[in-house]
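Trainee: sequence and computational prediction follow.
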Amino acid sequence: MQIKTIIASVFLSFTVHSIAKPIEQPYNLSQTSIARYQDVFHPVIGQLGMVSTQNQIATEVGLNILKQGGSAIDASVAVAFALSVTLPRAGNLGGGGFMLYHSADVAKNYAIDYRETAPSGVTAQHFLTADGKKDRVSATSWHAAGVPGTVAGMYKSWQIFGSGKLTWKQLLQPAIDLAEQGFIVNYDLAQILETKKDWLTESNSTARSFYKSDGSGYRKGDVLKQLDLAWSLKQIASGGAAAFYQGEIAEKIVADMEKHGGHIDIQDLANYQVKIKQPLNSGYHGYIIVGMPPPSSGGATIIQMLNILENFPIRQWGRSSSTLHVMAEAMKLSFADRGTYIADPDFNEVPVNWLTDKQRAQGLAATISLDSSINAAELKGQRLIDEGPSTTHFSIVDRHGNAVSNTYTLGYSFGNGKVIEGTGILLNNQIHTFSVRAGIEGAKGFIASKANKLEAGKRPVSSQSPIIVLKDNKPFLVTGSPGGSRIINVVTQMISNVIDHEMNIAEATNQRRIHHQWIPDLLEVEPGFNRDTFELLKQKGQKIKETYTMGSTQSILIKDGLLFGSSDPRRPNASTLGY
């Protein structure tokens, strides 16, 4: 009894002392602290390298490459090929995309355009019904497949910017192992395969790739092996990009095209070229925004929106209805220009300097009222085709300060749903994102972008928006997202959250998002938005529509010699790892 009394007395003494005196904090809770206890959300922290992707397995692959001495480019190659196995709805060999690369050695930025191109035999008529309307079925047909750019893009980036410490085959080996030995299926993949089963099993080769031999689907915990895809990856590991565009893989692609009425021929594959371009650059409150040039519409549109926002005191306003209203108006103005002017610059002159001019942005900002909303119907412009949201993005920073921001896609979830026989390779459906009604007599529908009309060899406009933000000419923020046209506004809000509102990268990621793309005249908001904010926005003339979540950002912020990363909680199984 005496012992119990002593213990109780000690415990009571400790409890009273703890309540009466504030707990001593182990860290200085200033804005520059590594751990900020006043924040609700906390980033992953690293010092030597970091990888942020939409798939945990791929993130682990990339981090292992960095730990082996590989560069950000080396890790990007390994991640891109791993995602083609473990995230088949978006990771790909049969799609394309855009990469921004910052080289720390020379303090320069490069834009790597490996967007798909229109094959020589496809025409706009392949996407129209007899009465001139857009044929919805054509979006997932063999007609919709563009010449893939992913393999060429990864190989070219490695050839030019790779570290030289790891061989091409070493970078592909993790993806080969995942395809050949299999990986454990998670709930997300099992669910999406079941949801899309009726469609995906219309193609026998797709059914064999993603469903069991008895026709049943994979469940969580099952092991998914993709032996045909492993064969393709081995071909590419041994022969480089030539194995895809000229070798046995190319022969299989062409054979399926001829069999099913597709349009990619052997010459289209042989002629495909990756383009190394000068990125777009613009200042924003002392930082430099580095964006992708056309045919990405993201770089120019994001810069234009930020140029408009720079004319308003949104840091002072915080994330208030005033800030969100001004953002919505900037979105309308910028998206009207996007649809009218952005195109493949090899086919159309794109007035990028005019679109991103700060003086012009001041004039646009002057048209924005703080109390009322612009009538979208009164803005002149031409609309672009909406893209599928099932794209994916990854961000990587290595120990030397090199950074990669990469977004690539199949278009729709699982592309056009067609796997090339014997290869395990899913095809994209990007040709349907051209404005197929533009310039076609008798075509019916909304006003289509003439600049984005379908032409052989052309690259369709894309919303993919990899971004690197520089401070003192060094990477400060690396970010990007999937989400179709919503990508542009998601990424813009990430930049604003970090720079204007000084949020840590996890806080910035977890904020509710808005989206306006000019037409339709609706301000989309994510579930869970503050209802009082709704009402204030409505009073300013905004037409509110609550929709599903937007984007899946994968982001890294570099500050005070450390790496801070965050994967978006809006998609399951995303992962950021640092060391």
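Mentor: Received, thanks.
Trainee: CA only for contacts and neighbour counts going forward, please
Mentor: OK.
Trainee: so which bits of stretch 239-257 are buried?
Mentor: 240-247, 249-257 (16 or more other C-alpha atoms under 10 Å).
Trainee: and the spatially closest residue to residue 124 that is not a sequence neighbour, what does it touch?
Mentor: In this structure, residue 124 finds its nearest non-sequential neighbour in residue 436, 4.9 Å apart by C-alpha to C-alpha, 6 or more residues apart in numbering. Contact analysis of residue 436 by C-alpha atoms under 8 Å, 6 or more residues apart in numbering lists 124-125, 127-128, 134, 448, 453-454.
Trainee: and here's the other structure:
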Amino acid sequence: MFALPRVLAFLSILTFALPGSAQSILEGDRSVPVEARNGMVVTSHYLATDEALKVLEAGGNAVDAAVTAAFALAVTQPRSGNIGGGGFMLISSEKTGEVNAIDYRERAPAAATRDMYLNEQGEVDEKLSRFSDKAAGVPGTVAGLALALEKYGTISLAEALAPAIKLAEEGFVVPPRFSEGIRERALLLGVFESSRKVFFKPDGGFYEPGDLFVQKDLAATLRRIAEQGVKGFYEGQTADLIVAEMQRGGGLITLDDLKNYQPEIRKPVHGTYRGHDVYSMSPPSSGGTHVVQILNILEGYPLAESGLNSAKTIHLMAEAMKRAYADRSQYLGDTDFVQVPLKGLTSKDYADELRAHIDLGKATPSAEIRPGNPAPYESNETTHFSIVDKYGNAVSNTYTINFSYGSHIVVDGAGFLLNNEMDDFSAKPGVPNAYGLIGGEANKIEPNKRMLSSMSPTIVKKDGKNFIVTGSPGGSRIITTTLQVLINVIDHHLNIQAAVNAPRVHHQWLPDEIRIEQGISPDTIALLRGMGHTVEQKAAMGAIQSIMVGEDGVFYGGADPRRSTSSAKGY
């Protein structure tokens, strides 16, 4: 099977590579949050949690632990942890009162063009935009993590990389989820020789649970970063290996693209909700804008009275979600290239206008909803982790290579997967991407532009103190997953683990359906359908790793049981 030409293997792309998986909503009995007083780490892999916690125990701060966790995840969870992708980090300091955002989202190569994924008929070639070297944006993870450590950390980049290098060099024991993931994507990973060398045994067999997984090439790549800093990735041997892969596969990334990449420190989106300050990621993420926008709409309703996941509450959430995602399709993009009416979209007055058109007892068909008219313009398989420390710092970080295993292409000799984030641009206005999201002119492909994302690392503060630190993977469902954990804590008064565990719902305007997880009552579903909603139960959504800080200063960690390797630990 693995000797098949690429073109033949692509015949099964849609079966093997669309986002989402069929895992159960709960893979274990986890209902009580982990408690600690000095530090808390919640990640999607227990080995990354362990390494980050060691940093906190040794006196490091939340940023030190975050960078350590991110590199460890790049080794232990290559389907989403990465050095070949990008993401966003929010950092809150109670000492200074500041919340800062680091944007290390990937950028389009300088040679990218608006119609680069259109075929001769003018239609989008999904194979080209998702599973080819041309699908890769210029990676930002290494530069972003290095910037975070330089500006806000206390340990060296080499110290933060040491655990990841050891895990790659000496190997780690394969858990069932790792083995299952490779089997699920075997056909696509098997298309590329460089990927076969990494993810399959020399005889072509699968790594089974309990096997040792060693990544010598990745260890060498990480060691170059430890020794040379960001130049060890964006210049020299690693850069040469990336460009060689581009030349073999028809990709666009050049040595200049890599050398010129820079992360950005941005001002996060800020809103309020029932007396809490909500900080989330600003563009090129749409996540923070629409988390705040939806909360503003819902603030006008007594959700605590209507109850957790009642038909009325779900109806109101779905109607608010629809309107936000409609606005997303028109207004959101990289603010270095387009004007985004952030102030208008996140204003209470605009939420009042949108709320006035919501019928309390009847669904508004998506066909009747268009992007709204906010105040005038002012002059996207992912993984998330949350960390707090004893110094009053909190980190919320979400990063990705897009799909599980990204483009499925390993950079030969460097040992890491390339992202396929270029699919997050609007390859053709009005045509949905892999997550069904519609985009327009604001998110068209342009050279050096950052593609729009839904990643929503979020920090909620109460009376100036860190209160909730959260975020999730899940493509278009990241926004609504993050939103519901906030509502579950603030409106429904759930503890953080219960808030994470609760069944989720999602509406993204188009398609016009409420997507639900298992666990929503059949009676509730019947009531929603009676209101005119289409309701579809599908696979579990997101893997939101969250922390809540109690009024007594106790840290409560909630790891999402939707991922069997999720882990919350504190000390």
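Mentor: Received, thanks. Keep in mind that this is a model prediction, so the values were computed, not measured.
Trainee: before we move on, the earlier item: in JSON lines, list the contacts of residue 436 of structure 1 along with neighbour count.
Mentor: Below are the contacts of residue 436 of structure 1 laid out as JSON lines (neighbours: other C-alpha atoms under 10 Å):
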{"residue": "124", "neighbour count": "20"}
{"residue": "125", "neighbour count": "16"}
{"residue": "127", "neighbour count": "25"}
{"residue": "128", "neighbour count": "20"}
{"residue": "134", "neighbour count": "22"}
{"residue": "448", "neighbour count": "23"}
{"residue": "453", "neighbour count": "24"}
{"residue": "454", "neighbour count": "24"}
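Trainee: so which of the residues you listed persist in structure 2?
Mentor: Contacts conserved in structure 2 for those, using both residues aligned by TM-score structural alignment, their matches' C-alpha atoms under 8 Å: 124-125, 127-128, 134, 453-454.
Trainee: could I get the residues you listed as a markdown table with secondary structure and distance to residue 331 of structure 1?
Mentor: Listed next are those as a markdown table, based on DSSP: H, G, I helix; E, B strand; the rest coil; distance: C-alpha to C-alpha, whole Å:
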| residue | secondary structure | distance to residue 331 of structure 1 |
| --- | --- | --- |
| 124 | helix | 29 |
| 125 | helix | 32 |
| 127 | helix | 29 |
| 128 | strand | 30 |
| 134 | strand | 26 |
| 453 | coil | 23 |
| 454 | coil | 26 |
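Trainee: what lines up with residue 358 of structure 2 in structure 1?
Mentor: Residue-level alignment of residue 358 of structure 2 against structure 1, with TM-score structural alignment as criterion, gives residue 368.
Trainee: please apply the same query to residue 565 of structure 2.
Mentor: Using TM-score structural alignment, residue 565 of structure 2 pairs with residue 573 in structure 1.
Trainee: circling back to that earlier point, which members of the buried residues of stretch 239-257 of structure 1 occur in helices, if any?
Mentor: Judged by DSSP state H, the buried residues of stretch 239-257 of structure 1 include 242-245, 249-257 as members of helices.
Trainee: residue 458 of structure 1: which of these is nearest?
Mentor: If you rank those by distance to residue 458 of structure 1 using C-alpha to C-alpha, residue 245 comes first, at 17.7 Å.
Trainee: quick one: contacts for that closest one?
Mentor: The contact partners of residue 245 of structure 1, by C-alpha under 8 Å, 6+ apart, come to 266, 269-270, 272.
Trainee: next: residue 204 of structure 2.
Mentor: residue 196.
Trainee: make it 6 Å
Mentor: If a contact means C-alpha atoms under 6 Å, 6 or more residues apart in numbering, then residue 204 of structure 2 has no contacts.
Trainee: do the same with the one 5 residues further on
Mentor: Residue 209 of structure 2 is in contact with 174-176, counting by C-alpha under 6 Å, 6+ apart.
Trainee: out of those, which are buried?
Mentor: 174-175.
Trainee: coming back round to it: helix or strand: which one has the residue lying closest to the match of residue 358 of structure 2 once chain neighbours are set aside?
Mentor: Sequence neighbours aside, residue 329 is the residue nearest to residue 368 of structure 1 in space, at 6.7 Å (criterion: C-alpha to C-alpha, 6+ apart). Per DSSP states H and E, residue 329 of structure 1 falls inside helix 321-341.
Trainee: which bit of structure 2 covers that helix?
Mentor: Mapped onto structure 2 using TM-score structural alignment, helix 321-341 of structure 1 spans residues 311-331.
Trainee: what lies in contact with that stretch?
Mentor: Here stretch 311-331 of structure 2 has contacts from 290, 294, 306, 340, 371, 438-440, 507-509, 524, 528, using C-alpha under 6 Å, 6+ apart.
Trainee: map residue 240 of structure 1 across to structure 2 for me.
Mentor: Structural alignment (TM-score structural alignment) places residue 240 of structure 1 against residue 229 in structure 2.
Trainee: same thing with residue 95 of structure 1?
Mentor: Checking with TM-score structural alignment, residue 95 of structure 1 has residue 85 as its match.
Trainee: hmm, that match is touching residue 420, no?
Mentor: No. At 8.3 Å, residue 85 of structure 2 does not count as touching residue 420 under the criterion of C-alpha atoms under 6 Å.
Trainee: measure residue 191 of structure 1 to residue 492 of structure 1 for me?
Mentor: 31 Å (C-alpha to C-alpha, to the nearest Å).
Trainee: more neighbours, these two?
Mentor: More crowded of residue 191 of structure 1 and residue 492, by other C-alpha atoms under 10 Å: residue 492, with 21 against 16.
Trainee: which residues does that one contact?
Mentor: residue 302.
Trainee: so what corresponds to it in structure 2?
Mentor: Superposed on structure 2 with TM-score structural alignment, residue 492 of structure 1 falls opposite residue 483.
Trainee: for its match, give its distance to residue 489 of structure 2.
Mentor: 10 Å.
Trainee: quick one: residue 7 of structure 2 is in a helix?
Mentor: Yes. Counting by DSSP: H, G, I helix; E, B strand; the rest coil, residue 7 of structure 2 is found in a helix.
Trainee: and for it, the neighbour number?
Mentor: The burial count for residue 7 of structure 2: 10, using other C-alpha under 10 Å.
Trainee: roughly how far apart are it and residue 13 of structure 2?
Mentor: 10 Å.
Trainee: and if you look at residue 54 of structure 2?
Mentor: For residue 54 of structure 2 relative to residue 13 of structure 2 (C-alpha to C-alpha), the value is 41 Å.
Trainee: how about residue 229 of structure 2?
Mentor: On the measure of C-alpha to C-alpha, residue 229 of structure 2 and residue 13 of structure 2 end up 37 Å apart.
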